[in-house]
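> next come a sequence and a model predicted from it.
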Amino acid sequence: MSKPPFGFGPPDPDKRGENDPSEGGQQSGAEAFNQLGQMLSQLGQMLSQAGTSSGPVNYDLAKQIALQTLGSAGNTGESRLGFSGGDDSNAAVRDAAHLAEMWLDPATFLPAGATSTVAWSPRTWVEKTLPTWQRLCDPVAQQISGAWMQALPAEAKEAAGPLLQMMGQMGGMAFGSQLGNALAQLASEMLTSSEIGLPLAPAGTSALLPANIEKFADGLELPNSEILVFLAAREAAHQRLFTHVPWLRQRLLATVEEFAHGITVDTSALESLAGRIDPANPASIEEAMSSGLLEPQTTDEQKAALRRLETLLALVEGWVDVVVAEAVSDRLPGADALRETLRRRRATGGPAEQTFATLVGLELRPRRMRDASNLWKLVGDRHGIEKRDALWSHPDLMPTAEDLDEPIDFADRVGSAGSIDDLDPIAELERTSQSESSKLDEKAKENPQDPEEGESPS
């Protein structure tokens, strides 16, 4: 952080020497006691201001820091993309989305998925996507927080007593601070709600960030209107998948969770870490936890989950790439240049992906997006968009990483699969949706939760 939170900063130079023996001052026992009392008072104020979150991450603090950082950076969400913000921004985004949806209709068998299309400021992005980040970040924080507890000897746990609860709160604040800064950076870069391939926005919501699109447009030498419509088409295509492929949203988020749950921490590093913590300076906890000593160790299970996630992300991004290209290439002169720019932005991993890697522990880079794009294009050319899109009706029909290596063989199998020939895509999607809903209902009955605890938002 550029400035320690809640007043825990360096000493005031104007007051230095008053109680500092090195400057000739003499600190009495009463003065030392008063300083201790002030520190505890500040700590109590800090915990109070940060909210009462008792989980592994203090999301109240994360939101507060993210919004403050965006405000101090002057990122208000105002844009010059032909409108000045507010109602004009929403109108321009809605118009672009309406045009994009009309162009997408002939390019895909999946109908429109967004029930609302809005213009978000970076601050709104933070507020609206935070529930999904909670689901993604909790497993990471729980694993690392658990490592602290497991590493403590039994006698230390007994002696610590109530201090463990305070340490838990301080750990939650440290994670919250780190999350808040990361969200502020992401919010200042994201072009749409689904740019990193995950359904971060509330279901049915299609969102574009005009202020960030303006920064992205600098130097592209393309009309702002073309850029806005192109990005609206990508966002709308993502929403068609997330809305009408009922298993996809859950599968993406669950795979990220699976990766996070497999995190292991070298607890032998905790001894070195403990030496860096100053009990009189709560900010030192954040510094220690970001020092790299608790760098997660990647397991074989995590590597397998990462491969599945990369393949699924590549399939999503490849499908969106093909569908949007078919929808807009003949209508937007700069479409091919924009397509290549966004391909490189996603495949090489821009600042947003790097921030996410630091935040959650994995990179959301669909390295094989071009391979997936070639596969979807081949299947569509050979068998038509209806059969191509019908493959999304069930996860078992989806191409694998091996299929990306041999797209022609996969296309041949699709052509010879009688079950796919006879498939009614919409009916199959509806059946899959009903099946997923039934599974969730059964799970809820088997694992009833305390109403006061609730569930993490998805």
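Thanks, I have the structure now.

> please make it C-alpha for all contacts and neighbour counts, starting now.
Noted.

> most centrally placed residue in this protein?
Trp133 (5.5 Å; Cα atoms, centre = their mean).

> that one - nearest residue in space that isn't next to it in sequence?
Leu200 (7.6 Å; Cα to Cα, 6 or more residues apart in numbering).

> how close does that neighbour get to Leu253?
10 Å (Cα to Cα, to the nearest Å).

> which one of the two has more residues nearby?
It is Leu200, of Leu200 and Leu253, that has more neighbours when counted by other Cα atoms under 10 Å, with 22 against 18.

> in the helix or strand containing Val118, what counts as buried?
Element membership for Val118 (DSSP states H and E) is strand 116-119. Buried residues in strand 116-119, counting neighbours by 16 or more other Cα atoms under 10 Å, are found at Thr117, Val118, Ala119.

> chain neighbours aside, what residue packs nearest to the first one?
In space, Thr117 comes closest to Ser206 once its chain neighbours are excluded; the distance is 4.6 Å by Cα to Cα, 6+ apart.

> my read: the one you found touches Gln239, true?
Yes: the pair Ser206 / Gln239 is scored as a contact, 6.8 Å apart, by Cα atoms under 8 Å.

> name the residues contacting each of these two.
Ala114 (Cα atoms under 8 Å, 6 or more residues apart in numbering).

> one step back: would you agree the residue nearest to Trp133 is in contact with Thr132?
Yes: shown here, Leu200 and Thr132 form a contact pair, counting by Cα under 8 Å, at 5.7 Å.

> tell me the first helix or strand C-terminal of the helix or strand containing Asp60.
Secondary structure assignment for Asp60, by DSSP H and E: helix 59-72. Downstream of helix 59-72, the next assigned helix or strand under DSSP H and E is helix 87-104.

> also this one, for the comparison:
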Amino acid sequence: MTSSSGSDEENLRKFLEEVFGGQLPPGALEGMDLTELAKGAGLPSDPAMLQAAAAQMQSLFASGGDEPVNWKLAQDLARQVASGSVTMVPGHALPPTGGSQIGTDGDPSVTPEAQHALDEAATIARLWLQQVVDVDVPAAPLQAWTRGTWVNRTIPRWQKVVEPVAEYMAGAIGDALGKQMEQMQSMPGMEGLGAMGMGDPRAMMRMMGGTMFGMQFGHAIGSLAREQLGTTDLSLPLWDSSAPVLIPANLDDLLADSDLDPSAARIFFAAREIAHVTLFRSAPWLPEHLFTAIEGYARGIELDLSSLEEKMRDVDVSDPIAMSALNPEDMFTFTRSERQERALTELTTTLALIESWVDHVVTHALEGKLPRLDAMRELVRRRRATGGQAEQMLANLVGIELRPRSISEAYDWWQSVLDTEGAAGREKVWAHPDLLPSPEVLSGQPQAPKADAAEQPAEAAADFDADFDEELRRLLDGELPEAPKEDGDGDGDDDGDGDGDEPGPAPAA
């Protein structure tokens, strides 16, 4: 139905009053060409459609808040993405992943069988690791988590990483919007925009930025929950505990596309998670050092404002609904100063040292014991080199690519330390950040290939296969030396219901 011009203006007047909850300043609409405003905002003339649009805008304003990221929205959305459910945030469609859904459908609960298999794998991995490292391997039982549990437990760490970036980006968008708003207010019939409370673009972004970033980060974190195998895949400690963690559903997805022996793979990935936890526990300064470096880098990041302003020219700033649908991934181009490049190099070098140390000790602990160790290491290298959809999305949003550099050089460096100073000397490097080698030191290492487990001839894999099952049977039957005693009942289930979901008392180390 087509309304008259007078009816259009009356409908729009009611719409604006409803959006602003009857709090429009006196005379805010006086002198405004409401018909022109309706056209500029792309608003419908039908009263029912206007009412629905007003409800969407009210929801948007109400959910934004004053924080740079609406973490309640982010966590709720992350849980829904992690479970694979289709969701709609009021007024918004779920952002696209850029590809097919990651992993299998749903968020399967942890079965007693899966927990038992991981318990056995962790016991073996812990025993073999303790034989090659010169620090105590924490005896906390390995916990098996669902994807939703991973989201709930890691959200506090993500807050420290992304909030500084979100706050800066909201201000940059507000500045770009301000230039457009000034131009709009100079147009005939638009002089009243400032009186409506839309004259301060930064205030507008404070209202809507929390929602926009909450959606984007929630989607990225939920997608990561479908990719990560534990809490240390990125060489960052995403959970403040000495207990190692694996997500059985994600591990099953990974192994479904390979011909690896599941029992051997569980031991291998349990060993990697336990090695990470061992390092972060033995070097308590390291987690805070990493997150402080990330936060410092994020606070100094800069946007290409000329590129942002160019992209914002196509955005209708008078339509909050259209603005809330902005996708930061498509809008932001980051620039790095020389200082930022140095900071990023130092950060990624530290990550490379962590990743290569874990690879080094796990390789030495498992070589000669697991079949196809080289294939499992290569699988990790490929995942690390390419990253997943969620990692790429996060890098686009915050401008930080958590991709370690010079890992092969760092691995060679750790081998040289082991050759000259033994395991005790290797582990002493982690006593203080000043003892870590610089990027220049690592880049100066000889690049000649070393003979390690990753370069075993293919025909040797058959020999490992023949002995693996028998050795595993002997270990589980108690015919080999006992693993270190664990505190607790060893089932990794805090609340006793077998699913590993609920938090409980921290296990003793």
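That came through fine. Predicted model only: the values in this text are computed from it and were never measured.

> how alike are these chains, TM-score-wise?
TM-score of the superposed chains, computed with TM-score structural alignment, normalised by the length of the first structure, equals 0.75; 380 aligned residues with a Cα RMSD of 2.9 Å.

> the residue nearest to Thr117 of the first structure falls within a helix, correct?
No: the assignment for Ser206 of the first structure (DSSP: H, G, I helix; E, B strand; the rest coil) gives strand, which keeps it out of a helix.

> give the equivalent position in the second structure for it.
In the second structure, the residue matched to Ser206 of the first structure (TM-score structural alignment) is Pro244.

> tell me, how many residues neighbour that match?
Pro244 of the second structure has 27 nearby residues by other Cα under 10 Å.

> any idea how far it is from Ile294 of the second structure?
Pro244 of the second structure sits 23 Å away from Ile294 of the second structure, going by Cα to Cα.

> to which residue of the second structure is Ser145 of the first structure aligned?
Match for Ser145 of the first structure (TM-score structural alignment): Ala170.

> now do the contacts for that match.
If you count contacts by Cα under 8 Å, 6+ apart, Ala170 of the second structure has them with Pro68, Arg202, Met205, Arg206, Gly209.

> correct me, but the last one touches Pro68?
Yep, that's Gly209 of the second structure we're talking about. Yes: with contact defined as Cα under 8 Å, Gly209 of the second structure counts as touching Pro68 (6.3 Å).

> grab the nearest non-local neighbour of Ile321 of the second structure.
Met57 (6.3 Å).

> go on, Leu198 of the first structure?
Leu252 (6.9 Å).

> any idea what that neighbour aligns with in the second structure?
By TM-score structural alignment, Leu252 of the first structure lines up with Leu290.

> mind checking the SS state of the residue nearest to Trp133 of the first structure?
coil.

> separation between it and Leu397 of the first structure?
From Leu200 of the first structure across to Leu397 of the first structure, the span is 25 Å (Cα to Cα).

> ok, now Ala283 of the first structure?
50 Å.

> and if you look at Leu248 of the first structure?
13 Å.

> what does Asp405 of the first structure give?
17 Å.

> ok, the aligned residue in the second structure for Arg234 of the first structure - contacts?
Pairing criterion TM-score structural alignment: the partner of Arg234 of the first structure within the second structure is identified as Arg272. By Cα under 8 Å, 6+ apart, the contact list for Arg272 of the second structure reads Val358, Asp359, Val362.

> swap in Pro395 of the first structure?
Taking Cα under 8 Å, 6+ apart, one finds Trp247 in contact with Pro395 of the first structure.

> could you pull out the helices for the stretch 301-450 of the second structure?
Remark: helices assigned in the stretch 301-450 of the second structure by DSSP state H, counting those that start in this stretch are 305-312, 320-324, 328-331, 338-366, 373-386, 389-398, 407-428, 439-443.

> Val132 of the second structure: which of those is closest?
helix 338-366 (5.9 Å; Cα to Cα).

> onto which residues of the first structure does the closest one map?
The aligned range for helix 338-366 of the second structure is 300-328, by TM-score structural alignment.

> what residues sit buried inside the matching stretch?
Result for stretch 300-328 of the first structure [16+ other Cα under 10 Å]: buried residues 302, 305-306, 308-328.

> what is the neighbour count of Pro399 of the first structure?
Here the number of neighbours of Pro399 of the first structure (other Cα under 10 Å) works out to 20.

> ok, now Glu214 of the first structure?
Around Glu214 of the first structure there are 18 residues (other Cα under 10 Å).

> surely it is within a helix?
Yes: assessed with three-state DSSP, Glu214 of the first structure lies in a helix.

> now the top helix by length along the second structure: buried residues?
Counting by DSSP state H, the longest helix found in the second structure is helix 147-185. Across helix 147-185 of the second structure, burial judged by 16+ other Cα under 10 Å covers 147-155, 161-178, 180-182, 184.

> the next helix or strand after that helix versus helix 71-83: what angle between them?
Next in sequence after helix 147-185 of the second structure, counting helices and strands by DSSP H and E, comes helix 201-224. With axes from the mean of the first three to the mean of the last three Cα atoms, to 10 degrees applied, the angle from helix 201-224 of the second structure to helix 71-83 works out at 30 degrees.

> how close does helix 201-224 of the second structure sit to the first structure?
For helix 201-224 of the second structure, the mean deviation from the first structure after alignment is 1.9 Å (mean Cα distance after the TM-score superposition for the first structure).

> and that helix with helix 147-185, angle?
Using the same axes, to 10 degrees: helix 201-224 of the second structure against helix 147-185 is 150 degrees.

> if we can go back for a sec, quick check: whichever residue in the second structure pairs up with the residue nearest to the centre of the first structure vs Arg266 of the second structure, distance?
Alignment note: Trp133 of the first structure maps to Trp158 in the second structure; criterion TM-score structural alignment. Between Trp158 of the second structure and Arg266 of the second structure the computed distance is 27 Å (Cα to Cα).

> that older thread, check which helix or strand the match of Arg234 of the first structure maps to.
Element membership of Arg272 of the second structure [criterion: DSSP H and E] is helix 262-282.

> starting at the chain centroid, how far to that helix?
Relative to its parent chain, helix 262-282 of the second structure has a centroid offset of 20 Å by Cα atoms, centre = their mean, to the nearest Å.

> before we move on, what about stretch 329-341 of the second structure?
That offset, for stretch 329-341 of the second structure, works out to 19 Å (Cα atoms, centre = their mean).
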